[in-house]
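Participant: With the input below, show me the fold.
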Amino acid sequence: WKNREHALKNIQDQLDSNDVQIVLDLLKKNTMMSNLVFTFQQNINVAFEIKKAQEFNMLLKDFPINLLISANDFKSTHKALKDIFDHFKTLKSSNSYPIKRIYELLEAFSKDVSKRILKILEEFELMTMDNRQFEVIKEECFTILNDFDQNLKKLLEQFGARHPRRNERRAIPQKIDMEHNNIQNRMKEIANQRAENEKLLEIVSSVFSSQDDTEPRNREAIKDIKDAYTVFLSINVLDLSIDGNKKWNSAKKEYNIKIDRIEEEITNQMRDKLASAKSTNEMFRTFSKFNALFSRPRIRGAIQEYQTQILSSIKKDIKSFRERFLIKYNTSEVCRMYKVRNFPSLSGMLTWYNQLERKLNKYCKRLQDVLGSEWEKHVAGRQLKQQIDPISKHLTDIKEAQYNNWTKDMNDLKLFVDQDLQIFKIATKSDGSLKLEVNFSDKGLCLLREKNNLKALGHKLPYSLIMKTQEIQLCYSKYISLVDNLATFHQVSSKISPEMAILLAAKRKSIHSNLRSGDKVTWKDERNLESYCHKIASQVQDLEEAVHLVEKQLEKKNEFLSQISTCEYNSEAFKKKLDEIQSIADEFIFNDFSNIGKWVSNLNQEIEKILIQRAEETITEWVNEFENFGEVPKKLIIQTIYHEIKMRDQQIIIDPSVPEIRAFWYKQLNGIVSVICSQKQVESKKYDNRRSKKALTNEESQEMVTYKSALRGINKDLMLKANSIIEKAIKDASSYVSISGCQALWNVDFDLLYEKLEGNISKWNLILTGLHQLIKRNFDSSETI
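Facilitator: Coordinates of the predicted model:
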């Protein structure tokens, strides 16, 4: 255009010269030549052409092509592209610029863009670089090329609109050769080739990873895939010439041949796995593992016989599912289980239907595993889909209908808060007895329980129900508190034994009184309801702690009573156990339990019975040991007494005397009884201090604090038996030591005896026989006292 302008100016200068002007003037004077001069001036129209050339030069002189030529990365290339298309807008406003030249300019621009992008791409190893980096480069490249296409499309539409006439449109080329499209196509091919190879390598690696890595065919299959891919590394993948396209297509063909051999190996392994499968589930796992390869015709054809086998199993499962589907939720086993677990009815129903849908989806997934991702286009898959779709639609319709009916029912719910209902009601049990229950709306509870479950199931409650749940929620915490505390109270009360009831009577009475006052409290009375619930909770908690404490202490008490029944029979052993029991009573007094005096009185009676039993057992054992002295081991009669027969002042005496013997044995017997009678009773000081001790005699005082009264409880026959054996022993001892008759032998006058008896042998024999019997009766005895 610059050369054209310069040439036109030279022509204009020549036309303006004197020589040419004289010639033209002469020709104009000639009538025959004047038309020729006029035609000549009209045809060349030099001034118009100069103006046109100057206008085009003004349009093209600032064309920013240098920005594109100097760009060295995608970012600067993209910016140059934007600036160039902005400059094209100025050409669009010029009606005089030839439309054909604009299209030629766009083709030249496309070539320059292609050269610049290829130069940038050649800096990268497109076939071996990391996938993430490749995706970044691909996206940047496609962004530039897509922007080019979009801007080009808009520009061409605008140029076409500028030349609406048919003859002007004829100047517009029918086809524009844009070289950048070749780059875009090649980049797509490279991306597809990389993805295909990567996917195949990943699938083969995952299949063989579960097998023995030392098996040669596993290593070779993975290695062969990598080797097949190397054919692309020996060519320039960005060579878009005819020769470059031939090399690219040849490399793809060679790659596919190698992959076919690998697929054949994989197919053989897959058939081996399917043939050795021991169950249908194992076959499904095999199909699922190789599923991605089903798009390849070789593998798909090789497993067709196994597909037929497994499809028959899926058909049976779907048939069984249809029979199960006919069972209604309310009669199902799942419904009964949910009721036992107190699961909300609507949520349970929707959950059940969701499980059925998941089962259907599982069958679809199995079909996809067996037939591939396009299983719906398969003949068998299409038939099964025709069976599955109606069931799936019916499930969806049922869920929607149930949910809509429930929401309508809940919308009709009148809030019990507005009805001023009492918080308690009296219910009748199955056995006819009455029971106190919290008076809360069942539908309100249902709404609250359904809320979170429905949200988890993907259902959004209507706004009206959300507002109702918020109002019910205000009282729900108090409802839960009352229900829990009532349940806790009943549970704790069931643990209270008659003995515990004595100590806990005041606390239970307080709770009963507070529960009776609940008939005046309503759900609407928020202030009183809050304090009432807090009071009930506090009292129940106090009772629960008290029951736990009493239960624990009574267990200890019973253990100590058991130890009293088995410990050694002595004052120290009994005192130690009774002190422990006294500490338990003190603990009850400290915690201000009720009826301590009555409980302690009952406890002392129980202890007294045990002590009496221990005393009777000990006395019985003592009597047995006394009667069989020397024949049984000594346990109770440790201390014995020895008597000496002495001659003092010509008198035969026994030391110690018989009265001393009686006192000794009665002291031992009384010692057994005094062990229990001397023990101090368990006291309830909180109550005893209120009594006037001045009115009590010493005997009453002593009997009040010790177990002296236990003496009256000991078996009288046993005591009489003990006394009788002592008296018998004393009597025997008295006979044994009664030697007063023998004392006369020391005082006899032998001369007088000789005189009276003289020589009568029979009289002497009679006297000697009497002495012999006396000695034998009094001295020849094995008893020792």
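
Participant: rest of the way, CA atoms for contacts and neighbours
Facilitator: Will do.

Participant: I653 belongs to a strand?
Facilitator: Yes - per DSSP: H, G, I helix; E, B strand; the rest coil, I653 lies within a strand segment.

Participant: Now it. Nearest residue, chain neighbours left out?
Facilitator: K646 (5.2 Å; CA to CA, 6 or more residues apart in numbering).

Participant: And for H378?
Facilitator: Leaving aside its sequence neighbours, H378 sits nearest to L371 (CA to CA, 6+ apart; 7.4 Å).

Participant: ok, back up a step: helix, strand or coil for the residue nearest to I653?
Facilitator: With three-state DSSP as the basis, K646 sits in strand.

Participant: That one contacts I654, doesn't it?
Facilitator: Yes - between K646 and I654 there is a contact under CA atoms under 8 Å: 6.2 Å.

Participant: rewinding a little: I'd like the distance between the residue nearest to H378 and V547.
Facilitator: 69 Å (CA to CA, to the nearest Å).

Participant: Which parts of the stretch 251-400 of the chain are strands?
Facilitator: For the stretch 251-400 of the chain, applying DSSP state E, counting those that start in this stretch gives no strands.

Participant: One more, please, to line up against the first structure:
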Amino acid sequence: MGDSLDGSGDSSSVAENVVIVDYSAFTTYLKKAVTILLPEEEDVIPPALNAALNDRTNQETIQKFLSDPQVSALFVQRSSFKVWLHFFHIRKRKQYREQVVCAEERFKELYQFQEDSVEWLADYVIGYETEKRDDDTDQAGEGDDEKDPVAYLISNEVHFSSPKMSSLVCIKRGAVVEADKSIHSQLRLINLSEGSPYETLHAFISKTMAPYFKSYVKESGRADRDGDKMAPSVEKKMAELEMGLLHLQQNIDIPEISLPVHQTVAAVIKRCAEEGRKPKVADLGDKVEDSTFLNQLQNGVNRWIKEIQKVTKLDRDPSSGTALQEISFWLNLERALHRIQEKRESMEVALTLDILKHGKRFHATVSFDTDTGLKQALGTVNDYNPLMKDFPINDLLSATELDRIRSAVQLIFSHLRKIRSTKYPIQRALRLVEAISRDLGSQLLKVLGTRRLMHIPFDEFEKVMAQCFEVFTTWDDEYDKLQGLLRDIVKKKRDEHLKMVWRISPAHKRLQTRMEHMRRFRRQHEQLRTVIVRVLRPTLLSAIAARQADQPAQQPDQQETADVKPDVLSLEAADANAIEEVNLAYENVKEVDCLDITREGLEAWDAAVRRYEDRIDRVETRITAHLRDQLGTAKNANEMFRIFSRFNALFVRPHIRGAIREYQTQLIQRVKDDIEALHEKFKVQYPQSKSFRMSVVRDLPPVSGSIIWAKQIDRQLTAYLRRVEDVLGKIHLIVLEVPGYSWQPVELNTTSVLSNYATEVDGKGWENHIEGQKLKADGTSFRLKLNTQEIFDEWARKVQQRNLGVTGRIFAIESQRSRTGRGNVLKLKVNFLPEIITLSKEVRNLKNLGFRVPLAIVNKAHQANQLYPFAISLIESVRTYERTLEKIEDKASIIPLVAGMRREVQMLVAEGIALVWESYKLDPYVQRLAEIVFSFQEKVEDLLVVEEQLDVDVRSLETCPYSANTFADILAKIQHAVDDLSLRQYSNLHIWVTRLDEEVEKNLAARLQAGVQAWTNALNGQKKEIDLSMDTDAPAQPTHKPGGDPQVTSLV
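Facilitator: Predicted coordinates:
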């Protein structure tokens, strides 16, 4: 291809139809990029860049980048000539030829330059300096303002050469740079600025890469997938990388010292090493007596002492910097001291000291061990580093969530307890805690910086705040524990100089105070906005509803336009304006950096809050008018109470509080009357109340019923006191209610809005109002009388004193006065006290009411519950048996018929007399007794019905019509009844039937005698009428004559 460069043939892997971008087009793009990202003068292409692009070596480098798929990066580095001047000057000096050759080789290896390129750059640099030196004579003043010239080096490998150099890296997105696509769409550009590479890379990771990755993970939803563990793992690795770069950036470099050895000593050691033996002082011969040589050695040792002291006397201020710097300092110092110790024990140093000892230069040898302070320094780091090793500061610095920060704080303070086994100074430990506090504040700002706390929804804001205050609470709790540990250490040391060391200044407390202000402000604003919406919005809806009720016949469209009159529309507009005014007032605060805790940030926050207050004052007038209108149109006190409860949250505002003052007196009097009525109700006491009778109906035991009754009165009292709160207003304290943390009131010297929006913490709530104080006192004393715990304790004491239990035999015989009053009779009773049944019910209800019933009582109730079904069954069986016997006694004629079944029940009762409650036979016995008693009852009931019917039938034989068919029907019914009784196997049936036959026979004989007499009278011609004149109970129609009414007909 015509546009390609000579080196394009190297890209054998590129498809034939791919056209490589033109070299001149790419260099034009590169010049623009370098001009923007590596600027020297604005909108001016540097001449040094043109010179570098004209170099053939650089052209070949660019060619490879464009066309070779194996080359993915193009590295353009800019550096000042001053970096290279010294290098190329010493190149011309013969005495440094060896060093220059090594430097040239390193330069060529690093930048991939050929020899001619190095020569060209050297000649260019030296020529430039000669020219500049000549120009300095003529332009001395202007030369001071002239910028240092630069050089551009181009390579295919990204590398670091000097902190004074800045670079541009071009990365291909594809295999080659194609001509038919825009160049910028095929490249990624990265600017590596001057300075520490750690700082540059940390900025890239923390400010760009990590937020970009987190945002993608959040938006794509990969973090919420349970099965996707890779994204959180990568996020953690990025945080660790960021933390590691920060560590490298903050490390304090410990100077690397060298202990140069005298040439003569070094030569002797080398010779002995070649001979394979240990060097001795004698190997130096007469040199050991040469004072000049000894002086040289002594001077060298003195230089060694100064070099070692550079490390042993090294220290840092723990009150500055970060906790990581303090930790890294001691760890690095330990390593440096161990390296010095190794050098101290080396053959060269030992031989030098032996020579000085042999020459009686004892001062030099002794001072070497004492003046260096190496042993003391090693002892110090060995004492300190058990605390510094494995210090979990990384968990805090790499935390990306508030929960992880809280866990990291716990780990850090847990690790700090190791101080008890070290000699780490208490003062320094407290400064370390302050440094950790600074790191905590920085990490919180880093995590919260992307949340936009004043913009997020209120619910989400509350969750974030709760997590933050959990972190603060954890810090305070853990620091209290650590402080106690440090105090114990000080007491053991008995150091009087450490009395005032406990006053530290945690840096994160300023952030904590600001977050308290933010949380308080948003809660207040949310409360104000919610109340305004709740109060103002229903007005328009109620107006429309009222007009729709007046004109139901109109069409919907017509009705809406006709009913909403201008006054209603203006009302809607005013309401909307009030709500919009609150929202606009909040906009003043939203745009402020709420986490900026500098002086400028504090001033900006205060100014925003004042602007917010100014706009909120306009809304108060609207709310005051609404409140007065609604109170003026209220029909009764209850409606006023409802209105007060709606506006209650705003009563701390002075204007609104003034609007309701005139209505308070009458409503407070209403509450007083209600509380007095409640007093009267309580004076009646529970046993004489209607609630007691209702509790009996609902099977509530007396103690539980009295507690429920007292709680009902207490709830009513609470409701009445809440009405007082509605009328007088409730102060929503600014103190934050965080679980496990107790805040002290924070005085805000700049947020005057809070003085109007909420009173001081010790300000006047309804309990401190004149009327409220009296009602509060009355309510408190009344509530003491309603203390249900005393009722429960008294019941528990009585139950435990009584020996209530279910033991012994299941039946008992009691002597009772007979109902006829003649002596006593023995009654069968179930040995199960009613108090035990009541106890079981009491325990069940008291548990439901939330009382902790003593275990002994619970055990008794549990035993009663187990036997309760059997006891109830036995009680019902005995009661049923007694009632059935009473029915039999009233009908003595049937006693023979049920005598057999009665005997069965008596035998079963006799069997149960010996049973006890603990017997395993109790369950089957109770079932058998219930079945037999129930069968006995059924048969007695059936027998009573049959007996009653038979009595009617037998008596009907006396008054029924005197005819054979009638007598036959009645006798058939009697016979059918007797047959049924026979089938049911009643006992002594034949005796009972004999008595029945006698009664039937007697009635039939009487009717027969009356019939004979009637026929006799009829044959004699006599007619006997029934005299009803004296019979007041005679029926309207005469009954049948006992002998019938025979008629004699004459045939002649």
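
Participant: re earlier: more neighbours, L371 and V547 of the first structure?
Facilitator: L371 (26 against 21; other CA atoms under 10 Å).

Participant: Nearest the middle, which residue of the first structure would you pick?
Facilitator: Centroid-nearest residue in the first structure, with CA atoms, centre = their mean: A456, separated by 15.6 Å.

Participant: residue contacts, that residue?
Facilitator: Going by CA atoms under 8 Å, 6 or more residues apart in numbering, A456 of the first structure touches no other residue.

Participant: hmm, 10 Å instead?
Facilitator: By CA atoms under 10 Å, 6 or more residues apart in numbering, the contact set of A456 of the first structure is S347, E450.

Participant: count of neighbours near F489 of the first structure?
Facilitator: Applying other CA under 10 Å, we find 20 residues neighbouring F489 of the first structure.

Participant: before we move on, what about F134 of the first structure?
Facilitator: Counted with other CA under 10 Å, F134 of the first structure comes out at 18.

Participant: With the one 10 residues further on instead?
Facilitator: Neighbour count of I144 of the first structure, defined by other CA under 10 Å: 21.

Participant: ok, and the closest non-adjacent residue to it?
Facilitator: Leaving aside its sequence neighbours, I144 of the first structure sits nearest to H78 (CA to CA, 6+ apart; 5.7 Å).

Participant: Could you check how far the residue nearest to the centre of the first structure is from E125 of the first structure?
Facilitator: Distance of A456 of the first structure to E125 of the first structure, given as CA to CA: 49 Å.

Participant: What of D412 of the first structure?
Facilitator: From D412 of the first structure over to E125 of the first structure the distance is 71 Å, taken as CA to CA.

Participant: and these two? which has more neighbours close in?
Facilitator: More crowded of D412 of the first structure and E125, by other CA under 10 Å: E125, with 12 against 9.

Participant: Now do the SS call for the more buried one.
Facilitator: Using three-state DSSP, the structure places E125 of the first structure in coil.

Participant: follow-up on the earlier one: just give me the match in the second structure for the residue nearest to H378 of the first structure.
Facilitator: Structural alignment (TM-score structural alignment) places L371 of the first structure against L728 in the second structure.

Participant: can you tell me which residues contact that match?
Facilitator: Neighbour list for L728 of the second structure: 644, 648, 651-652, 657, 660-661, 664-665, 667-668, 722, 765-769, 771-772 [criterion: CA under 10 Å, 6+ apart].

Participant: For Y128 of the second structure, the count of nearby residues, please.
Facilitator: Counted with other CA under 10 Å, residues neighbouring Y128 of the second structure total 14.

Participant: same thing with R382 of the first structure?
Facilitator: 13.

Participant: Over to L448 of the first structure?
Facilitator: Neighbours of L448 of the first structure under the rule other CA under 10 Å: 20.

Participant: dump the residue contacts of it.
Facilitator: If you count contacts by CA under 10 Å, 6+ apart, L448 of the first structure has them with P344, D442, L465, I466, K468, T469, Q470, I472, Q473, Y476.

Participant: longest helix in the second structure, by residue count?
Facilitator: The residue-count maximum for a helix in the second structure (DSSP state H) belongs to helix 508-550.

Participant: Excluding residues flanking it in the chain, which one is nearest I894 of the second structure?
Facilitator: Excluding the flanking residues, the one nearest I894 of the second structure by CA to CA, 6+ apart is I888, at 7.0 Å.

Participant: Give the full set of residues in contact with the one you found.
Facilitator: Neighbouring residues of I888 of the second structure by CA under 10 Å, 6+ apart: E882, I894, I895, V898, V940, E941, L943, L944.

Participant: Let me know whether the second one touches D942 as I believe.
Facilitator: By that I understand I894 of the second structure. No - assessed by CA atoms under 10 Å, I894 of the second structure is found out of contact with D942, at 11.2 Å.

Participant: and the two? which has more neighbours close in?
Facilitator: More neighbours surround I894 than the other of I894 of the second structure and D942, with 20 against 12 (other CA under 10 Å).

Participant: and the gap between the aligned partner of S313 of the first structure in the second structure and F782 of the second structure?
Facilitator: Correspondence of S313 of the first structure to the second structure, assessed by TM-score structural alignment: R670. Applying CA to CA, the value for R670 of the second structure to F782 of the second structure is 18 Å.

Participant: and L897 of the second structure, helix, strand or coil?
Facilitator: Under three-state DSSP, L897 of the second structure comes out as coil.
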